[in-house]
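Trainee: Sequence first, predicted model second:
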Amino acid sequence: MSWFKREDNEIVNDAERTVRTEGLWVRCPTCRQVIFKADLETNLRVCPKCGYHFRIGARERITSLLNPGYELVDLDLRSTDPLEFTDLKPYKRRLTEAQDKTGLNDAIVNALGNIGPMPVVLSVMEYSFIGGSMGSVVGETIARAVDRSLETRHPLIIISASGGARMMEGIASLMQLAKISAGLARMDDEDIPYLSVMTDPTTGGVTASFAMLGDLNIAEPGALIGFAGPRVIEQTIRQKLPEGFQRSEFLLEHGFLDAIVPRKEMKQYLHQALVWMTTGQKEQAEQPA
């Protein structure tokens, strides 16, 4: 390999050129096309060639859905280590590393704002924080979002991106499934809309609880959605699974989802769904008994 080249009577260092361009391009894992990173960001991290949806963070998701001027809330909660859990490294160290990496206290962000003219409570999971796993802080934060919806009667939207319950917190994590589900049942009794949006991946206890309890269950294209992952299922039943098994398209075909909505259309779809749901409630209330 030549480290230096002569161009136009000047010596050019190939290594420096490589460093300057590093990180400017992204290869799509589906179509294998190389995409200019700025173009990918402009396109909400959706491949302009094949439509593959790259994963995005909670803050980026909130910005793409809510009108400017939204408010982030419930950010002060921090996980503890009730079991003093250690596997390859102590749980406390995992928490510190995830907090430094994401700038968040845990794998969830709540926001209050509007989608168009419609006020909503939005709760968004952060997959890059320990795989979006649901511990006691994630459960409490979503429960607070439910309480805000009950108090204000504003619709609730939860964006799921999770590997499931957080094993490092044991039963304290599993309790959150029932806690959130009970809150959503209260919302159903009060006829307050709840929309569940599932992104890649949504698995484990999150799928087994609030992710599948929406008045509308929506997913992004190509999202992996299920309880156990396909590799675990194949090892258990010792059979090859069908092509696309547990992807959102497969689930829609088999009646587990209500809609698949591309990321660029998600805001408009949620707005239209909420207008339809809240208008329907008003029309029913106005009808004579």
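Mentor: Yep, that arrived. Residues are numbered from 1 along each chain as shown.

Trainee: C-alpha from now on. contacts and neighbour counts both.
Mentor: Noted.

Trainee: helices or strands next to the host helix or strand of Val121 in the packing?
Mentor: Val121 is part of strand 118-125 when elements are defined by DSSP states H and E. Judged by 3 or more Cα pairs under 8 Å, 6 or more residues apart in numbering; DSSP states H and E, the packing partners of strand 118-125 are helix 58-65, strand 108-115, helix 136-152, strand 156-162, helix 263-286.

Trainee: which one of these is the most hemmed in?
Mentor: Comparing those by mean neighbour count (mean count of other Cα atoms under 10 Å), strand 156-162 comes out on top with a mean of 27.

Trainee: ok and it relative to helix 136-152, angle-wise?
Mentor: Angle, strand 156-162 to helix 136-152, by axes from the mean of the first three to the mean of the last three Cα atoms, to 10 degrees: 170 degrees.

Trainee: Mind listing residues that contact strand 156-162?
Mentor: Strand 156-162 is contacted by residues 120-127, 131-134, 145-146, 149, 192-204, 206, 211 when judged by Cα atoms under 8 Å, 6 or more residues apart in numbering.

Trainee: Are any of those residues buried, and if so which?
Mentor: The neighbour count (16 or more other Cα atoms under 10 Å) marks 120-127, 131-134, 145-146, 149, 192-204, 206, 211 as buried among the contacts of strand 156-162.

Trainee: Show me where the stretch 151-289 of the chain has its helices.
Mentor: Here the stretch 151-289 of the chain has its helices, by DSSP state H, counting those that start in this stretch, at 171-189, 204-207, 230-237, 248-253, 263-286.

Trainee: so who does Gly204 touch?
Mentor: 162-165, 226-228.

Trainee: Put together a markdown table for the helices of the stretch 151-289 of the chain, with distance to Ile218 on each row.
Mentor: Formatted as a markdown table, the helices of the stretch 151-289 of the chain follow (distance: least, Cα to Cα, whole Å):
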| stretch | distance to Ile218 |
| --- | --- |
| helix 171-189 | 17 |
| helix 204-207 | 12 |
| helix 230-237 | 21 |
| helix 248-253 | 9 |
| helix 263-286 | 9 |
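
Trainee: Included below, for side-by-side comparison, is a second structure:
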Amino acid sequence: MIKNMFINKDKSKIKSLLKDQTDVPDGIITKCPKCKKITYHKELIRNLKVCNGCGYYFPMTSTERIEFILDQNSFIEFDATMVSDNPLNFPQYTKKLKEDQKKTNLNEAIITGEGEIQGISVVIAVMDYRFRMGSMGSVVGEKIARAMEAAIEKKVPFIIFTASGGARMQEGFVSLMQMAKTSSAAKLLDVYKNLSISIMTSPTTGGVSASFASLGDYNFAEPGSLIGFAGRRIIEQTIREKLPEDFQTAEFLLQHGQLDRIISRDEMRNTLASILSLHQGGNI
């Protein structure tokens, strides 16, 4: 029974969740950075933003990911109006925040809220790499901690999709404090026996990879995701050795016991639903 929890039950339904997106004009195309294949945007979206030529995973926005993971019209956002300040008066930081807000239509680098996956209630947090490279500042850390606390209060599982360059340098020590805050909140999930699932997408690096991203009861990743703390060049210079070509990829981490499983995008929703059902005592 348990082995069947990873079987894709309604792949066609998952792929259809984004097919009605209409904000991409007809005739606009995208070139795959890996195989150079040209694909229409709408076709790419129907394929969950995975290149059908080489399997390259294009980044997903937070809203796209929420749309295909959660049941339709089930999502209720938390803390939507929370925005970052400039605690260190870092030059141009406020201006850059406003530019990213306008460019992404987001207030910060994460969306949190509650919803359902195949009828099972969850609290979900989804990071967005387009906003300040998904970096974790005071608001990102606060929203994650609040979402974890909400999961405890509602007695529902917590799911997070990470995509981040790490701590936000413009907020200095305030940003670094978020590592402790989010890790402490993750510990509370464990204390109160709340199921916690972390899905690392590319990239998950720096202070995010070194804190809450690696603290789930299940730690998953998308294929080919870049996951690590320090940069490859810095590590090689420090240890004075050449690192393997696949170092800091999801596949390398899985091979070395740092991930539980790599899950393809079209299997993600059903896999999560199966795990949630298992922990509820449901039938798999």
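Mentor: Yes, it's here. Small disclaimer: the values here were computed from a predicted structure and weren't measured.

Trainee: List the TM-score for the superposed pair.
Mentor: Overlay of the two chains. TM-score (TM-score structural alignment, normalised by the length of structure 2): 0.87; 257 aligned residues with a Cα RMSD of 1.6 Å.

Trainee: just to revisit the earlier point, now for the helices of the stretch 151-289 of structure 1, which one comes closest to Leu112 of structure 1?
Mentor: Among the helices of the stretch 151-289 of structure 1, the nearest to Leu112 of structure 1 by Cα to Cα is helix 263-286 (14.9 Å).

Trainee: ok, back up a step: of the contacts of Gly204 of structure 1, grab the buried ones for ChimeraX.
Mentor: The buried residues among the contacts of Gly204 of structure 1 can be selected in ChimeraX (16+ other Cα under 10 Å) with this line:
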select :162,163,164,165,226,227
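
Trainee: Tabulate the contacts of Gly204 of structure 1 in a markdown table, adding columns for distance to Arg61 of structure 1.
Mentor: Shown next, in a markdown table, are the contacts of Gly204 of structure 1 (distance: Cα to Cα, whole Å):
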| residue | distance to Arg61 of structure 1 |
| --- | --- |
| Ser162 | 15 |
| Gly163 | 18 |
| Gly164 | 20 |
| Ala165 | 22 |
| Gly226 | 22 |
| Phe227 | 24 |
| Ala228 | 26 |
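
Trainee: Can you give me the neighbour number for the aligned residue in structure 2 for Leu251 of structure 1?
Mentor: Aligning on TM-score structural alignment places Leu251 of structure 1 opposite Leu253 in structure 2. Using other Cα atoms under 10 Å, Leu253 of structure 2 has 21 neighbouring residues.

Trainee: wait, doesn't Leu253 of structure 2 sit right on Arg261?
Mentor: No - Leu253 of structure 2 is beyond contact range of Arg261, at 9.6 Å (criterion: Cα atoms under 8 Å).

Trainee: Give me the neighbour count for Met187 of structure 1.
Mentor: Using other Cα under 10 Å, Met187 of structure 1 is surrounded by 20 other residues.

Trainee: Contacts only, for it.
Mentor: So Met187 of structure 1 contacts 146, 149-150, 193-194 (Cα under 8 Å, 6+ apart).

Trainee: circling back: which of the helices and strands packed on strand 118-125 of structure 1 sits closest to Glu220 of structure 1?
Mentor: Going by Cα to Cα, the one of those nearest Glu220 of structure 1 is helix 263-286, 6.5 Å.

Trainee: So what touches the closest one?
Mentor: Helix 263-286 of structure 1 has contacts (Cα under 8 Å, 6+ apart) with 43-44, 46, 53, 64-66, 115-116, 118, 155, 191, 193, 220, 261.

Trainee: 7 Å - rerun?
Mentor: Residues from elsewhere that reach helix 263-286 of structure 1 (Cα atoms under 7 Å, 6 or more residues apart in numbering): 44, 65, 115-116, 220.

Trainee: Next: stretch 31-49 of structure 1.
Mentor: Stretch 31-49 of structure 1 has contacts (Cα under 7 Å, 6+ apart) with 24-28, 50, 52-54, 264.

Trainee: Cross those against helices and list the overlap.
Mentor: Lys264 (DSSP state H).

Trainee: Figure out the helix or strand that Leu95 of structure 1 lives in.
Mentor: Per DSSP H and E: helix 91-102 holds Leu95 of structure 1.

Trainee: how about that helix, aligned to which bit of structure 2?
Mentor: Mapping helix 91-102 of structure 1 onto structure 2 (TM-score structural alignment) gives residues 93-104.

Trainee: And the matching stretch, what's buried?
Mentor: 93, 97, 100-101.

Trainee: mean shift of that stretch relative to structure 1?
Mentor: Once fitted to structure 1, stretch 93-104 of structure 2 is off its aligned match by 0.8 Å on average (mean Cα distance after the TM-score superposition for structure 1).

Trainee: ok, so what distance separates the residue opposite Thr30 of structure 2 in structure 1 once aligned from Glu41 of structure 1?
Mentor: Using TM-score structural alignment, the partner of Thr30 of structure 2 in structure 1 is Val26. To Glu41 of structure 1, Val26 of structure 1 is 11 Å away according to Cα to Cα, to the nearest Å.

Trainee: higher neighbour count, the two?
Mentor: In terms of neighbours (other Cα under 10 Å), Val26 is the more surrounded of Val26 of structure 1 and Glu41; the figures are 17 against 13.

Trainee: give the contact list for the more buried one.
Mentor: By Cα under 7 Å, 6+ apart, the contact set of Val26 of structure 1 is 34-37.
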